[in-house]
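Chemist: no sequence on hand, only this structure:
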């Protein structure tokens, strides 16, 4: 019903330059309680936007349940396409990207969202180890032994050796998101060995970025976490070469190594 109270403004509308905002995509699990917060904390605070979509997932976190996300990835990624040109899209699940396969994840995401660099936490971690000159790693995961085993295979198949691998035995990623800072620190220190070059804290759900700096200080070694490696890779792909937040570890002082992450992540 027209009331006569509304009129069309005669002012012209001005628009901001679309390139003024660096836009990134994030595909998070439906149960993920950590990735969005961690990425916003670690990416540059100015002129950056993260556009998030979710993919259905049901606990427990087993290799079988993780693989079930595969046919859902393209549809989830397609919801990011209307956001406009994206610098990169991150599929934020370390264990799933390993059991599904980085290349399969990349193909599914680009099928839904178009030609855009795809970051997986596992692939980003490999790039991080290369950038840091790491050959031998100590690993901590919150997963069960069954879900952790493919990670050991993934890294050793790509030329890394494992000094020690510890897992916390959790089955639900919502519990992984509640692991305390002190528990992560204690477990990382227990996983560390004298001959490890670096420590890897796996799982995008585990809130590890809080404690990276402390673990690095106490061990004297670089620490790589799933969300930290993803954020670092996304920042570098996005052109933020000088973004170096020291509170999130030595990795942020490194450039991306060759080949480009778009080919290797």
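Modeler: Ah, there it is. Being a predicted model, the structure only gives us computed values, none of them experimental. Numbering: from 1, shown residues only.
Chemist: make it CA atoms for all contacts and neighbour counts henceforth
Modeler: Fine.
Chemist: list the buried residues of stretch 141-150.
Modeler: Neighbour counts using 16 or more other CA atoms under 10 Å place 141, 142, 143, 144, 145, 147, 148, 150 of stretch 141-150 among the buried residues.
Chemist: alongside the first one, take a look at this:
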């Protein structure tokens, strides 16, 4: 057999992003492909164990697996940024602790999550009054709304599908999300600056622009704000 030579690509030839995604999530990878379709970057995904039922306990329990999930990325890979892709999990565990758990295993320049990214997006847009649409149970929604308001924002209008099972959440149709968001914005009667559609498993990338153009209210989602925050940290342009 003939032995032939080869060339290696430079290690810094691309932006390298990593994501830790829930075992039950069937949405975020498809939506990130959409958001980064015109961008030359590398996106690697690791999964984290998660029970189907979304409760404050199961969300908090994920803290035990974040470092382990980070360790499953390719050993020699260096990331520009890593995202922990769970909005309610980030709220329950805390963004600072998530960063510590990821950095314990893999040093990278930046760590984000959808909760942190949402707050940064609100601030970037100058949005103070936020409409809130989520799939979660009432206790999880209540805690998240309180967290958003504790950071200096107001959530005067909210709605939830009250669905605890993440496998079901991933099947809620984009049209249902679109119609519900429109109804919430109309009922707010000009009282909100933006609407936040929480949960990375909510399929809404295809309807965000329609919601914004038809109502004049900026529509944001967990996946959109996380993609935006990871991108900007790495110097990649991506509009909200």
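Modeler: The structure has been received and is ready for your questions. Being a predicted model, the structure only gives us computed values, none of them experimental.
Chemist: the buried residues of stretch 141-150 of the first structure: which two are farthest apart?
Modeler: 142 and 150 (13.7 Å; CA to CA).
Chemist: any idea how far whichever residue in the first structure pairs up with residue 181 of the second structure lies from residue 169 of the first structure?
Modeler: By TM-score structural alignment, residue 181 of the second structure lines up with residue 188 in the first structure. Separation of residue 188 of the first structure from residue 169 of the first structure (CA to CA, to the nearest Å): 14 Å.
Chemist: can you check residue 184 of the first structure too?
Modeler: 13 Å.
Chemist: and these two? which has more neighbours close in?
Modeler: Neighbour count, other CA atoms under 10 Å: between residue 184 of the first structure and residue 169, residue 184 has more, with 23 against 15.
Chemist: tell me which residues touch the closest residue to that one other than its chain neighbours, please.
Modeler: Leaving out its chain neighbours, the residue that sits closest to residue 184 of the first structure by CA to CA, 6 or more residues apart in numbering is residue 208, at 7.0 Å. Residue 208 of the first structure makes contact with 181, 184, 201, 225 under the criterion CA atoms under 8 Å, 6 or more residues apart in numbering.
Chemist: one more time with 7 Å
Modeler: Applying CA atoms under 7 Å, 6 or more residues apart in numbering, we find residue 208 of the first structure in contact with 184, 201, 225.
Chemist: for residue 34 of the second structure, same thing?
Modeler: Residue 34 of the second structure touches nothing, counting by CA under 7 Å, 6+ apart.
Chemist: for residue 111 of the second structure, same thing?
Modeler: Contacts of residue 111 of the second structure by CA under 7 Å, 6+ apart are 81, 82, 83, 99.
Chemist: so which of the residues you listed sit within helices?
Modeler: residue 99 (DSSP state H).
Chemist: redo the contacts of residue 111 of the second structure as TSV? Include distance to residue 216 of the second structure.
Modeler: Output for these, formatted as TSV (distance: CA to CA, whole Å):
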residue	distance to residue 216 of the second structure
81	32
82	32
83	29
99	35
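Chemist: residue 167 of the second structure: which of the contacts of residue 111 of the second structure is nearest?
Modeler: Nearest to residue 167 of the second structure, judged by CA to CA, of the contacts of residue 111 of the second structure is residue 83 at 21.2 Å.
Chemist: what residue in the first structure is paired with the closest one?
Modeler: Under TM-score structural alignment, residue 83 of the second structure pairs with residue 90 in the first structure.
Chemist: how far away is that match from residue 98 of the first structure?
Modeler: Residue 90 of the first structure is 14 Å from residue 98 of the first structure, by CA to CA.
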